[in-house]
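**Q** Sharing a sequence plus its predicted fold:
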Amino acid sequence: MEQVEVVVTHQERATVRVGDIFLKIDADQTRTDVEVEAMALAPIPTPQVLWHKPPVLALAGLPGTALGHLGEPSTASAQAWAAADAAARTLHEAPLPRWPGHSLDELASQLDDECVWIVDNGVLPTDVITRNRRIAEVALRPWTPVFTHGDLQVSHVFIDGDQVTGVIDWSEAAQGDALYDLATLTLGHPQHLTEVIAGYGTDVDLDVICAWWSLRSLLGVRWLLEHGFDPTAPGCEVDILRTQAARGLRQRDIR
């Protein structure tokens, strides 16, 4: 008899696995609708939709394993990392989805709120947040919108050998900044930036990538804590913010 495995669960949604079938339960039907439509539009491999009866979406499993996990070294080859970014480039060149993503004003407002919350709740010292905010603001510039995955973390990209077999979790897909996807993929894995640039095959502004690392981490800390996750785990968001702050301080000293 096949067992039920809880993959992830929090206040907003849950994912369970039964054999090779994944059941995603989401109270917000809009997110599920976006996921289904985004997977249908994406020109890269995605999980097969078996059925969709709100609030449940049933998906077939993908072959292979995740490219990596935040807080852990990735054992994937350089070729696999390059293939992941080639897939991102293919997605970014596809026609835009019909729904927009976050605006610059929305992101700036969220950044204000989260920086205040992190300091007020003693998660990180003020100087660490101040330096990261300075770095993060580099990302808040006009960009040409592309079809973005919106949550292209390493655990959402599946590979078999050096080939991408599929990308999961499309509920955040929208029009957005291409470099946000690349930054999300390399969050906590800066040593793979060389492969990322090679795989993407076009100019990549490393300062903007670094800015998105800080911005994504700042925006994620409160949500993670409130939903039962630990952003202070080794190699995760709080470590990334500390590393980014030290990097910003060294750059200032060099100048």
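**A** Good, I have the coordinates.

**Q** CA only for contacts and neighbour counts going forward, please
**A** Will do.

**Q** residue boundaries of the helices in the stretch 1-150 of the chain?
**A** 29-41, 78-92, 104-120, 126-136 (DSSP state H, counting those that start in this stretch).

**Q** elements contacting the longest one?
**A** Helices and strands in packing contact with helix 104-120 are listed as helix 126-136, helix 206-226; criterion 3 or more C-alpha pairs under 8 Å, 6 or more residues apart in numbering; DSSP states H and E.

**Q** what does the second one give?
**A** Using 3+ C-alpha pairs under 8 Å, 6+ apart as the contact criterion, the neighbours of helix 78-92 among helices and strands are strand 146-148, strand 163-167, helix 178-186, helix 193-200.

**Q** Any chance you could list what contacts that helix?
**A** 42-44, 67, 146-148, 157, 159, 161-164, 178, 181-182, 192, 195-201 (C-alpha atoms under 8 Å, 6 or more residues apart in numbering).

**Q** Pull out the buried members of the residues you listed.
**A** 42-44, 67, 146-148, 157, 159, 162-164, 178, 181-182, 192, 195-200 (16 or more other C-alpha atoms under 10 Å).

**Q** Out of the helices and strands packed on helix 104-120, flag the one nearest K53.
**A** helix 206-226 (27.3 Å; C-alpha to C-alpha).

**Q** Buried by neighbour count: which residues of the closest one qualify?
**A** 208-219, 221-222.

**Q** mind listing what R141 touches?
**A** For R141, the contact set (C-alpha under 8 Å, 6+ apart) comprises L104.

**Q** And for I168?
**A** Contacts of I168 by C-alpha under 8 Å, 6+ apart are 46-47, 156-157.

**Q** next, the one to line up against it:
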Amino acid sequence: MNEVEVVVAHSERATLRVGDVFLKVDADRARVDVEVEMMALAPVPTPKVLWRRPPVLALAALPGTTLGRLGGPSTGAPAGWAAAGAAIRRLHEAPLPPRTGRAGRSIAALTAELDDECESLVTNGVLPADLVTRNRQVAEAALRPWAPAFTHGDLQIAHLFVDGDEVTGIIDWSEAGQGDALYDLATFTLGHEEHLDDVMAGYGSGIDLDVIHAGWSLRSLLAVRWLIEHGFDPFAPGCEIDVLRSRM
């Protein structure tokens, strides 16, 4: 292969693919340290670390494909989604890692961040007040006490690879650590509500669906401003704004 594919790039980091190698460039060395540490601890398949020369981390490409992407059609069969649910359960039941992750913010901190984002979205005319207010009400159910679990912290659908009914790997672990298990599940199923039952079939019992629904509103409200500022489009069909509208 003689081409370089830009997988994702913004002011904080970039990921490039050259053949079967992914090159992650991140100016924050601590974030790369976390990623390597969490992949070593996770009880699920992760990419092989080929070499590391800060600020670059080289990872082997994973076999298989993702189950889809936010804003696009889902491509996996129900068995693939169930396998994803089972893998996520294994992660959540693993011994706790030594750090708090993105999904482990305190209720007070998360509430303050959510309220600030909601105010900014309305004040700056990004979204109508009724849309923000309704989703802020829905998100309240996610702001509750939770037992810490080993969480990925950014478990987007594009970060989990499957081959048929087997999970071949999960990527992007820089936000991992102790956190709220349902935050991971809400992130993974965001924009693909039609496969929530399949994921739950693999994950097992003990899931409050109202909290999952609340997590969709929570994550979408928190993400909109960051996405716009970093060159992404949350208004694209099937993306965060459509998720918020679906709660109306």
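**A** Arrived safely. Note that this is a predicted model, so its numbers are computed, not measured.

**Q** one step back: make a markdown table from the helices of the stretch 1-150 of structure 1 and add mean neighbour count and distance to E237 of structure 1 to it.
**A** Shown next, in a markdown table, are these (neighbours: other C-alpha atoms under 10 Å; distance: least, C-alpha to C-alpha, whole Å):
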| stretch | mean neighbour count | distance to E237 of structure 1 |
| --- | --- | --- |
| helix 29-41 | 17 | 24 |
| helix 78-92 | 22 | 21 |
| helix 104-120 | 15 | 12 |
| helix 126-136 | 19 | 12 |
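
**Q** could you dump those helices to CSV with distance to G188 of structure 1?
**A** Formatted as CSV, the helices of the stretch 1-150 of structure 1 follow (distance: least, C-alpha to C-alpha, whole Å):
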stretch, distance to G188 of structure 1
helix 29-41, 25
helix 78-92, 14
helix 104-120, 20
helix 126-136, 15
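
**Q** V6 of structure 1: which of those helices is closest?
**A** helix 29-41 (18.6 Å).

**Q** mind checking how far the closest one is from the chain centre?
**A** When distances are taken as C-alpha atoms, centre = their mean, to the nearest Å, helix 29-41 of structure 1 is centred 17 Å away from the chain's centroid.

**Q** same deal with stretch 36-45 of structure 2?
**A** Computed by C-alpha atoms, centre = their mean, the separation of stretch 36-45 of structure 2 from the middle of its chain amounts to 16 Å.

**Q** so where is that stretch in structure 1?
**A** When structure 1 is aligned by TM-score structural alignment, the counterpart of stretch 36-45 of structure 2 is residues 36-45.

**Q** Name the residues that touch that stretch?
**A** So stretch 36-45 of structure 1 is contacted by 46-47, 49, 87, 90-91, 94, 97, 164-167, 170-171, 173 (C-alpha under 8 Å, 6+ apart).

**Q** for stretch 177-189 of structure 2, same thing?
**A** Under C-alpha under 8 Å, 6+ apart, the answer for stretch 177-189 of structure 2 is 38, 88, 92, 96-105, 146-157, 195-196, 207, 211-213, 215-216, 219.

**Q** Relative to structure 1, which residues correspond to it?
**A** Aligned by TM-score structural alignment, stretch 177-189 of structure 2 falls on residues 174-186 of structure 1.

**Q** so what's F22 of structure 1 up against?
**A** F22 of structure 1 touches 15-16, 58-61, counting by C-alpha under 8 Å, 6+ apart.

**Q** Mind doing that once more with 6 Å?
**A** When contacts are counted by C-alpha atoms under 6 Å, 6 or more residues apart in numbering, F22 of structure 1 touches 16, 58-59.

**Q** just the buried members of the residues you listed?
**A** If we count by 16+ other C-alpha under 10 Å, the contacts of F22 of structure 1 have these buried: 16, 58-59.

**Q** Quick one: closest of the helices of the stretch 1-150 of structure 1 to G248 of structure 1.
**A** For G248 of structure 1, the closest of these is helix 126-136, at 6.4 Å, according to C-alpha to C-alpha.

**Q** how big's the offset between that closest one and structure 2?
**A** Taken over the aligned residues, the distance from helix 126-136 of structure 1 to structure 2 averages 0.5 Å (mean C-alpha distance after the TM-score superposition for structure 1).
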